[in-house]
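Engineer: no sequence on this one, just coordinates:
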């Protein structure tokens, strides 16, 4: 079921949305919905990349994880 969501955009950003929606022959709503779906579908990859690039990341040895869950 679709629900209505309302939010504000900067004017220059809205102009980009309008231009792109015309080029793609989509409504602004469809373009924003499709863009948000694409972003959320790829969000896990974005988080993984951010974590991978973190110089302070902590890595856990695979064997330690297996031991913790009684698999080793």
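Structural biologist: It's in. Note that the structure is a prediction, hence the values are computed from the model and not measured.
Engineer: Going by C-alpha atoms from here, please, whenever you check contacts or count neighbours.
Structural biologist: Will do.
Engineer: C-terminal to the host helix or strand of residue 49, what's the next element?
Structural biologist: Using DSSP states H and E, residue 49 sits in helix 43-53. Following helix 43-53 in sequence order, the next helix or strand is helix 62-68 (DSSP H and E).
Engineer: Got another one to weigh against that:
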């Protein structure tokens, strides 16, 4: 039932890979704040639309005043 040196090395490699995989999973869960996307505010969306030329200056000012009031 004893394994040769080659078999023991493979077991050590598999166990090491298992622990590395689990460690990366735990690290990813603990540092999940890096993956959080910031949601845009209404004003940021409005500014982007104005910058892309989807709305003109008058409409931008009117909608901005509506948002801020």
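Structural biologist: Ah, there it is. As the structure is a prediction and not an experimental result, all values here were calculated from the model.
Engineer: Once they're superposed, tell me the TM-score.
Structural biologist: The TM-score (TM-score structural alignment, normalised by the length of structure 2) is 0.33; 37 aligned residues with a C-alpha RMSD of 3.0 Å.
Engineer: before we move on, the earlier item: does anything pack onto the helix holding residue 49 of structure 1? Which helices or strands?
Structural biologist: Judged by 3 or more C-alpha pairs under 8 Å, 6 or more residues apart in numbering; DSSP states H and E, helix 43-53 of structure 1 is in contact with no other helix or strand.
Engineer: do you know how far residue 12 of structure 1 is from residue 29 of structure 1?
Structural biologist: 17 Å (C-alpha to C-alpha, to the nearest Å).
Engineer: Which one of the two is surrounded by more residues?
Structural biologist: Remark: of residue 12 of structure 1 and residue 29, residue 29 carries more neighbours, 12 against 9, as counted by other C-alpha atoms under 10 Å.
Engineer: That concludes my questions; thank you for your assistance.
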